[in-house]
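1. Dropping the sequence and predicted coords here.
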Amino acid sequence: MLAIRFLRSVSPPLKCVRRSYKTNVSAQNTLEIRNNVYQTDEWTNITPKILSYIGLNKHLQKNHPLSIIRQRIVNYFYRSYTNSRGNPLFSVHDKICPVVTVQQNFDNLLVPADHPSRAKSDCYYINKHYLLRAHTTAHQIELIKSGLDNFLAVGDVYRRDEIDSTHYPVFHQLDAVRLISQDKLFGNNLDLHIFESSYKVNPSSFSPINSSSKCIDQSKQPCHTLEAVKLTEHELKTILLGLAKDLFGNNIEHRWIDTYFPFTQPSWELEIYYKGNWMEVLGCGIMRHEILESCGVTNSIGYAFGLGLERLAMVLFDIPDIRLFWSNDTGFLHQFNESNLYKLNKYKPVSVYPQCKNDLSFWLPENQDIDSFSANDFYDIVRNVGGDIVEQISLVDKFKHPKTGKSSLCFRIVYRHMERTLTQAEVNEIHSKIAQSCVEQLEVTIR
């Protein structure tokens, strides 16, 4: 949910705009995903490369680092919350289809209509109504409506992003919700209540597009009493700090940072001081009550949190490159074993293969300038053609011709295979195919 970096802290090297580019997928008129057929339209920007990740479920692969971290977190919640019979209160949902509606991914979570996270440059759209989920929070309402009040949702999420050692178009999140009723929060104390006496239940007023999502008051939502918020905040922060200690050790230094998410108020990020730097572990907050009302929940207060599995696994296993999570190389996979979840073997490079660096320069179409160019369109072309042998892309030069007014960009593409040495000849062939695809899909002119 929240630790997905819904409001990005790192800006892409070029401005992201709502610009479509030509793809073979769009030209097919239909897409089949998980035995369902979808019509394509002007919003379609999903690529064959991205489609190939659906169903791989690395978070469920035995002995995989992502699966080990997932199990550690699930086991922590199983131990922390049990009923009177000693059974876990939290249910786990880790096989939910990643195709969601725009309403699930944005509207239900009070994301404003003009929020930049809705842009085609940020998400993989199947068509204007469907996309690959950008966060596991997209399933929050359907799970609550099914009658659940304590659950963990885990799965792959999809974001158009830059290319480097810490960014990948597919990654994995764990999202959690806990709803607490009056008697659970206050026991037999009849003098304390979850809601202010002036608050009136009105679920019919739920309007995600028009709802004001700006967190004006970090202390609480108008409907909640301060006592209810403080008790829920205490439970939330206690359980999440305990999770961080379970993962990183009891002696960690930590801090809570006030932040903003459209779907919680108040909201926080948990950071720990790790190896000389402050590192964000997760995001969390008190659930917006409008969301609960839309699910028919009118007598409870809820908290939610979310985190990225890759972020934690890269730190805990000393994995230097996010592409390694998708490797089928036995030299990588055989280093990890889930027989003992508390013995985390540090990654040891099997071999270090050399890089190959090629530059690609092109003129933009006459009617386009640098500010209107979407870098994520270019990154997706490179991913689709080059796959995981592309280690990093950086913008090394941009230029506007003083006479013609045409704009030029130069990107440096770093190629490196995770399992063998690449020859310059095969890199040149791939680089040439990328250039040709840019000509066809972005309508640029190679320099």
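-> Okay, I see it.
2. Could you use CA atoms for every contact and neighbour count after this?
-> Will do.
3. so who does residue 244 touch?
-> For residue 244, the contacting residues are residue 281, by CA atoms under 8 Å, 6 or more residues apart in numbering.
4. Are we agreed that it is in a helix?
-> Yes - using DSSP: H, G, I helix; E, B strand; the rest coil, the secondary structure at residue 244 is a helix.
5. gap between it and residue 282?
-> Relative to residue 282, residue 244 is positioned 9 Å away (criterion: CA to CA, to the nearest Å).
6. Check residue 67 too.
-> Here residue 67 is placed at a distance of 18 Å from residue 282 (CA to CA).
7. name the element residue 151 belongs to?
-> Residue 151 belongs to strand 150-158 when elements are defined using DSSP states H and E.
8. which of the residues in that strand are buried?
-> Within strand 150-158, the residues that qualify as buried are 150-158, counting by 16 or more other CA atoms under 10 Å.
9. Please convert those to TSV, extending it with distance to residue 239.
-> Below are the buried residues of strand 150-158 laid out as TSV (distance: CA to CA, whole Å):
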residue	distance to residue 239
150	14
151	14
152	14
153	17
154	18
155	22
156	24
157	25
158	28
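10. on that earlier part again, pull the residues that contact the strand holding residue 151.
-> 57, 59, 74, 89-96, 98, 123-124, 132-137, 139, 169-179.
11. next up, a second structure to put side by side with the first:
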Amino acid sequence: HLWTSSGSLPITDGPAPRPVIGQDSVEVLGASYPRDDFTNVTAKILDKVGRNLHNQPHHPLWLIKERIKAHFYSSYIGRWGNPLFSVHDNLSPVVSTEQNFDSLLIPPDHPSRKRGDNYYLNRTTMLRAHTSAHQRELVRSGLDAFLLAGDVYRRDEIDASHYPVFHQMEGVRLFTNHEVFSKVQDGHELSLFEAGGRRTPQKQETHSLEAVKLVEFDLKNTLTRLITYLFGDDVEVRWVDCYFPFTHPSFEMEVRFQGDWMEVLGCGVMEQELVNSAGAGHKLGWAFGLGLERLAMVLYSIPDIRLFWSQDERFLQQFRLPDIQQPVTFQPLSKYPPLHNDISFWLPEESEAGRESFTQNDFYELVRSVGGELVERVSLQDEFTHPRTGRRSQCYRIVYRHMERTLTQDEVRRVHQQIEHAAETELGVQGRY
């Protein structure tokens, strides 16, 4: 629940008060954060905090989350007959930069930390960019097997499959020496760890190759079973080697969908340094993360990511199923015609400090703030450098389409003019009309 701007107690009945961006502070989810030179969160983004689509019964994202939960609950049973994996889907999206980056061994100069790619409340606090921000604290609390779901926030391009707020689900599983080798003959003679080892593409320095191969097999087997459960027995799966700062070796799983290979999740053997820092240094683990929107768009044939935020009953009622396992294919609402306008401008000069004074994500964010859900796509059409002055200009095409009604030319023209004006006053560009 959110605080009111006067700092009164959270209201538990009725709609929560809206978050507030003040001159000196940002108030969200019952706390106030001082603003500084890193603050870049917008009112439109803060409006989404607390919506928790993944926890709204019968929402398509809730359906996917519940199906994944049901699979893990039924497939993995603990020694006493209880579910092996616990589920955490209510953790606050407001995290420290230490949680979001440092706890996951993301180096200080890593590009993923850039202000242009994230929503910062201030230099030390942000809206989480991935649910992995909570991995260390959950392992530290003594959990060996858990699923985690939540909303995550990233400044990004604008098209049918990208939105600044989306939802992730991830899983973590830790193993003791006995659990890894219990089914291996003479397994008691084997160890998770080895002294003086070297990091190779197959394993980390401290891990034994035997342990890593068994954990990797368990990870891939677990995820293949999950995707088969979601997509059906005839789904084709392949594994691609990749890199993440917090796992090694790391993999992406791709499924063949409508003739193309599509990446659906990332995973790997957890970096031992991360596990050690969470107080579980005698264990070895795996982790995976997937995007709920991506799965829902594929499984339910939802064509545009903006639809997940729709309040339109024609959309929502299609997912009110008596049984979460019942297949459903989204029947499109009427496809309303798009309207598009172009915007061209000269970019501002580089700042004296050499810091980039304009980034594409800044422009996308401004278009989102002004145009909101009316904007379907923004694409860079043309770039030009003046041969004499060296000044650079860019031209973007903005496609407008409402999900629930037909837009008028006049309505779009007014919004487009607001975007032109805001780009000049807020981003320091100079229009070319």
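-> Cool, got the structure. Just so it is clear, the model here is predicted, and its values are computed rather than measured.
12. Looking at residue 67 and residue 282 of the first structure, which one has more neighbours?
-> residue 282 (25 against 20; other CA atoms under 10 Å).
13. before we move on, which element is the more buried one in?
-> Taking DSSP H and E as the definition, residue 282 of the first structure sits inside strand 277-287.
14. With residue 279 of the second structure instead?
-> No secondary structure element spans residue 279 of the second structure, as it lies outside all helices and strands (assigned by DSSP H and E).
15. which ones are touching it?
-> Shown here is residue 279 of the second structure, whose contacts under the criterion CA under 8 Å, 6+ apart are 139-140.
16. Repeat that for residue 354 of the second structure.
-> Going by CA under 8 Å, 6+ apart, residue 354 of the second structure touches no other residue.
17. quick one: it is in a helix?
-> No - Residue 354 of the second structure sits outside any helix when classified using three-state DSSP, being coil.
18. circling back: what is the subsequent helix or strand relative to the strand holding residue 282 of the first structure?
-> helix 289-294.
19. quick one on the thing from earlier: residues in the second structure aligned with the strand holding residue 282 of the first structure?
-> Using TM-score structural alignment, strand 277-287 of the first structure lines up with residues 260-270 of the second structure.
20. And residue 157 of the second structure? What does it align with in the first structure?
-> Taking TM-score structural alignment, residue 157 of the second structure has residue 162 as its aligned residue in the first structure.
21. try residue 378 of the second structure
-> Aligned partner of residue 378 of the second structure by TM-score structural alignment: residue 393.
22. what kind of secondary structure is its match in?
-> strand.
23. From the centre of the second structure outward, give me the first residue you hit.
-> Central residue of the second structure (CA atoms, centre = their mean): residue 152, 4.4 Å from the mean position.
24. just so I have it, where are all the helices in the first structure?
-> Chain-ordered helices for the first structure, with DSSP state H as the definition, fall at 24-27, 48-51, 65-80, 102-105, 140-145, 182-186, 226-248, 289-294, 309-316, 330-333, 375-386, 424-442.
25. any idea how far residue 195 of the second structure lies from residue 285 of the second structure?
-> Between residue 195 of the second structure and residue 285 of the second structure the distance, using CA to CA, works out to 18 Å.
26. Between the two, tell me which one has more neighbours.
-> residue 285 (23 against 9).
27. buried stuff in stretch 88-95 of the second structure?
-> Neighbour-count burial for stretch 88-95 of the second structure, with 16+ other CA under 10 Å as criterion, is recorded at 89, 93-95.
28. nope, stretch 102-115 of the second structure is what I meant
-> Residues of stretch 102-115 of the second structure classed as buried: 103-106, 113, 115 (neighbour count, 16+ other CA under 10 Å).
29. can the residues you listed go into JSON lines with extra columns for distance to residue 76 of the second structure?
-> JSON lines is the format used below for those (distance: CA to CA, whole Å):
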{"residue": "103", "distance to residue 76 of the second structure": "28"}
{"residue": "104", "distance to residue 76 of the second structure": "27"}
{"residue": "105", "distance to residue 76 of the second structure": "30"}
{"residue": "106", "distance to residue 76 of the second structure": "31"}
{"residue": "113", "distance to residue 76 of the second structure": "36"}
{"residue": "115", "distance to residue 76 of the second structure": "40"}
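30. Find me the equivalent region of stretch 292-300 of the second structure in the first structure.
-> With TM-score structural alignment applied, stretch 292-300 of the second structure matches the range 309-317 in the first structure.
31. Please apply the same query to stretch 92-112 of the second structure.
-> So stretch 92-112 of the second structure sits over residues 97-117 in the first structure, by TM-score structural alignment.
32. first to last residue in that stretch, what's the distance?
-> Between the opening and closing residues of stretch 97-117 of the first structure lies a distance of 21 Å (CA to CA).
33. now stretch 51-65 of the first structure: how far from the chain's centre is it?
-> The chain centre lies 15 Å from the centre of stretch 51-65 of the first structure; the measure is CA atoms, centre = their mean, to the nearest Å.
34. Now the terminal residues of it, how far apart.
-> Start and end residues of stretch 51-65 of the first structure are separated by 23 Å (CA to CA).
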